[in-house]
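Generate a structure from the sequence data that follows.
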Amino acid sequence: MPRSETTAGWITLTTDFGLEDWFVGTMKGVIARIAPKVRVVDLNHGIAPGDVRAGAFSLAAGFRFFPKGAIHIAIVDPGVGSARRALVARTASCLFIGPDNGVLSRVLSQESPIEVRCLENPKWRLNKVSKTFHGRDVFAPAAAHLAAGAPVSDAGPKVDCWAQLDIPTPRSRSHQVQGAVVYVDRYGNAITNIPNEGFLDPERPADVWVGEKRVTKVHEFYQSVAPGKAVCVPGSSGFLEIAVNSGDAAKRLKLKVGSEISVRW
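I've put the predicted structure just below:
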């Protein structure tokens, strides 16, 4: 990708590294040595260790709010050091970098890739590559070289397919939509795969069910109900989310990723 096709100013990081150790800071140091003017933004380092699905959802929820041409690194990589590939994907709006384990599959289903390549250019890696820290040794330097103007075509060979997560899709039937919880945030709010649109029609009030138990209606905001009561709202990620006003819906309603949700009217 010629430099004119990318904004060198932004790199985002989505990882399961947490902030207790040196991992995130070391990646930023590698980037700064290669592309000192780039701005690095922490999108999310609170992904549960090895939770590729949560990493994929978090990246998909956040990337679109950055300037065109930003470079998004996603590292939730339990297969680090194995034969799994390292990828860079170019879309019309940005670049995505990460392991070929499905962590990029949500964004690549939303943003049709123009090209996807393996990261195999040895000049884009640190001299010694650890089998346990590709974030520092492979992904961070590759992103920095791209931010500094290196073309995507120099990354390595093109690939035509990549790992896909089995992402559940909602099913519509007469007077109801069936879906599932796909992410639980730090507040205990359970985000579903049911899009927000169409559930605030006062002429068609919608009930929300967890399994076969009715728990609430779709409301406009959290405090539409009393403290401690369950509520379902159109979430900022674009999907309905189930919450408890001033509480933890995941604990209260025993919700987890995969829990069956339906909206009925």
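
only C-alpha atoms for contact and neighbour calcs from this point on.
Fine.

could you measure the spatially most central residue of the chain against Ala147, distance?
Nearest residue to the geometric centre of the chain (Cα atoms, centre = their mean): Leu59, 2.2 Å. In this view, Leu59 and Ala147 are 19 Å apart by Cα to Cα, to the nearest Å.

could you say what helices and strands the strand ranked longest in the chain packs with?
Ranked by residue count under DSSP state E, the longest strand found in the chain is strand 176-184. On a contact count with 3 or more Cα pairs under 8 Å, 6 or more residues apart in numbering; DSSP states H and E, strand 176-184 meets helix 52-62, strand 171-173, strand 190-195, strand 260-264.

Out of the ones you listed, which one sits most buried?
strand 190-195 (a mean of 24; mean count of other Cα atoms under 10 Å).

Check the offset of it from the chain's centre.
14 Å (Cα atoms, centre = their mean, to the nearest Å).

Can you give the contact residues for the next helix or strand after that strand?
Next helix or strand after strand 190-195 toward the C-terminus (DSSP states H and E): strand 207-210. Residues outside strand 207-210 that contact it (Cα atoms under 8 Å, 6 or more residues apart in numbering): 214-218, 232, 259-265.

As a check, name the ranges of all strands in the stretch 1-150 of the chain.
Remark: strands assigned in the stretch 1-150 of the chain by DSSP state E, counting those that start in this stretch are 10-15, 39-44, 71-75, 86-90, 95-99, 115-118.

Nearest to Pro195, out of those?
Proximity to Pro195, assessed across these by Cα to Cα, is greatest for strand 39-44 (22.4 Å).

could you check the angle strand 71-75 makes with that closest one?
40 degrees (axes from the mean of the first three to the mean of the last three Cα atoms, to 10 degrees).

now for strand 39-44, which elements pack on it?
strand 10-15, helix 52-62.

gap between the last one and the chain center?
Spelled out, it's helix 52-62. 2 Å.

returning to what we had before: can you list the helices and strands packed on strand 176-184 in a markdown table and add distance to Val103?
Output for the helices and strands packed on strand 176-184, formatted as a markdown table (distance: least, Cα to Cα, whole Å):
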| stretch | distance to Val103 |
| --- | --- |
| helix 52-62 | 5 |
| strand 171-173 | 24 |
| strand 190-195 | 17 |
| strand 260-264 | 23 |
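
Another sequence for comparison is provided below:
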Amino acid sequence: MAFITLTTDFGRKDHFVSAVKGAIYTLLPEANIVDVSHEISPFNITETAYILKNAYKSFPKGTIHIIGVDSEMTPENKHIALLLDGHYFVCPDNGIMSMIASEINPTKVVEINIHDRIETSFSVLDVFVNVACHIARGGTLEVIGKPLSEITKMVELQPQIVSESKIIGSVIYIDNYGNVISNITKEMFNTVGKGRKFTLSAGRYNFKKVLSKYSDIVDFKLPINERNSAGSKLALFNSGNYLEIAIYKSNLQTVGGASSLLGLDYRSSVSVEFEKDTPA
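So this is what the prediction gives:
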């Protein structure tokens, strides 16, 4: 039986998550349900896309991902189901999938059209659950929707290459440690930079180096009292290959995080300017 994942902004206080799981088990008692996150900031589709884009690839092909963020159907927010990279997604057409599918085109997309058969005021509980369980039983997308030629594109928070030497991006996510993730990818950085020296500007600090991992900030050959330690600022490409600003061994309750110490928030500017014609 395929896995069904849940990614929502429901939180844990209310009954919504358990109600959705109960509905899945009612239709599909043998279902394997996995929570990706229920702590998405309310209606934050950029944060949703970042988390799920980095999570879905770890699941087996054929996994069905239910996305319950900004999911109320309106004339401008259809419900869709699609096949992408061997995975199924059941979600609103609010731009989330255009960010997840920025590097891979969907194999098939349909606009869900079973609403006339299901009375609902809670789309995730009723419509999305029914569609996910239909797919899990081996059902096809054509049965629950009509083909859709394109999905809504979210271009508002895409990084911009403003010259041959400069990228301007923005913060798209702040993690549990206060680390700040930008929308500038390693691929874009390398394509524009071509190995040149650079200045990375984020909040109140500039960086001249991007590390491969957090502990690279520490020179373990030095005596302990001479090393960089917890609280040191750094930039790196994270596991999702996004440019991240971090504090080594950060803790928002003690040493602070990059978001608090550097004054960075969601949508704050992050830019990289490369030196002209000076290979590193």
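
TM-score of the superposition?
The TM-score (TM-score structural alignment, normalised by the length of the first structure) is 0.84; 251 aligned residues with a Cα RMSD of 2.6 Å.

what's the farthest-apart pair in the contacts of strand 207-210 of the first structure?
Ser259 and Trp265 (20.1 Å).

follow-up on the earlier one: the longest strand of the first structure: which residues count as buried?
Across strand 176-184 of the first structure, burial judged by 16 or more other Cα atoms under 10 Å covers Val177, Gln178, Gly179, Ala180, Val181, Val182, Tyr183, Val184.

quick check, nearest of those residues to Lys251 of the first structure?
Closest to Lys251 of the first structure, out of all of those and judged by Cα to Cα, is Val184, at 10.5 Å.

Show me what that closest one aligns to in the second structure.
Using TM-score structural alignment, the equivalent of Val184 of the first structure in the second structure is Ile174.

ok, now Ala54 of the first structure?
Match for Ala54 of the first structure (TM-score structural alignment): Glu47.

Pull the contacting residues for that match.
Glu47 of the second structure neighbours (Cα under 8 Å, 6+ apart): Ile40, Ser41, Ile172, Tyr173.

Compile these into a markdown table and extend it with columns for distance to Ala2 of the second structure.
Below are those laid out as a markdown table (distance: Cα to Cα, whole Å):
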| residue | distance to Ala2 of the second structure |
| --- | --- |
| Ile40 | 24 |
| Ser41 | 28 |
| Ile172 | 31 |
| Tyr173 | 29 |
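
Quick check: the residue of the first structure most remote from its centre vs Val231 of the first structure, distance?
Most distant from the centre of the first structure: Glu203, at 34.7 Å, with distances by Cα atoms, centre = their mean. Distance, Glu203 of the first structure to Val231 of the first structure, by Cα to Cα: 19 Å.

any idea what sits nearest the counterpart of Lys254 of the first structure in the second structure, other than its immediate chain neighbours?
Matched across to the second structure, Lys254 of the first structure falls on Gly263, judged by TM-score structural alignment. In this structure, Gly263 of the second structure finds its nearest non-sequential neighbour in Gly203, 5.7 Å apart by Cα to Cα, 6 or more residues apart in numbering.

cool, Ser271 of the second structure as well?
According to Cα to Cα, 6+ apart, the nearest residue to Ser271 of the second structure is Ile168 (4.4 Å).

shouldn't that neighbour be in contact with Leu157?
No: checked against Cα atoms under 8 Å, the pair Ile168 of the second structure and Leu157 is beyond contact range at 10.4 Å.

Which of the helices and strands packed on strand 176-184 of the first structure sits closest to Asn121 of the first structure?
helix 52-62 (24.9 Å).

ok, average deviation of that closest one from the second structure?
For helix 52-62 of the first structure, the mean deviation from the second structure after alignment is 1.6 Å (mean Cα distance after the TM-score superposition for the first structure).

From what I see, Gly9 of the first structure and His72 are in contact.
No: if you go by Cα under 8 Å, Gly9 of the first structure and His72 don't touch, sitting 11.7 Å apart.

Who has more neighbours out of those two?
His72 (27 against 17; other Cα atoms under 10 Å).

Would you mind finding the match for the more buried one in the second structure?
That one, His72 of the first structure, aligns with His65 by TM-score structural alignment.

I figured that match was touching Phe89, is that so?
Yes: taking contacts as Cα under 8 Å, His65 of the second structure lies within contact range of Phe89: 4.7 Å.

if we can go back for a sec, need the contact list for the residue nearest to the centre of the first structure.
Thr14, Leu43, Ala74, Val107.

count of residues packed around Thr191 of the second structure?
Neighbours around Thr191 of the second structure, by other Cα under 10 Å: 11.

what about it, is that helix, strand or coil?
helix (DSSP: H, G, I helix; E, B strand; the rest coil).

how far away is Ile80 of the second structure from Glu273 of the second structure?
39 Å.

next one: Tyr214 of the second structure
With Cα to Cα as the criterion, Tyr214 of the second structure and Glu273 of the second structure are 23 Å apart.

Could you do Ala202 of the second structure as well?
Distance from Ala202 of the second structure to Glu273 of the second structure, by Cα to Cα: 12 Å.

ditto for Val155 of the second structure
From Val155 of the second structure to Glu273 of the second structure the distance is 22 Å (Cα to Cα).

What of Lys213 of the second structure?
22 Å.

same question, Gly145 of the second structure
Distance from Gly145 of the second structure to Glu273 of the second structure, counting by Cα to Cα: 46 Å.

One more: Ser18 of the second structure?
The value you get for Ser18 of the second structure to Glu273 of the second structure, if Cα to Cα is used, is 48 Å.

residues contacting the nearest residue to Ile80 of the second structure once chain neighbours are set aside?
Once flanking residues are discounted, Ile80 of the second structure sits nearest to Glu111: 4.5 Å by Cα to Cα, 6+ apart. Residues in contact with Glu111 of the second structure (Cα under 8 Å, 6+ apart) are Lys78, His79, Ile80, Ala81, Gly145, Lys146, Pro147, Leu148.
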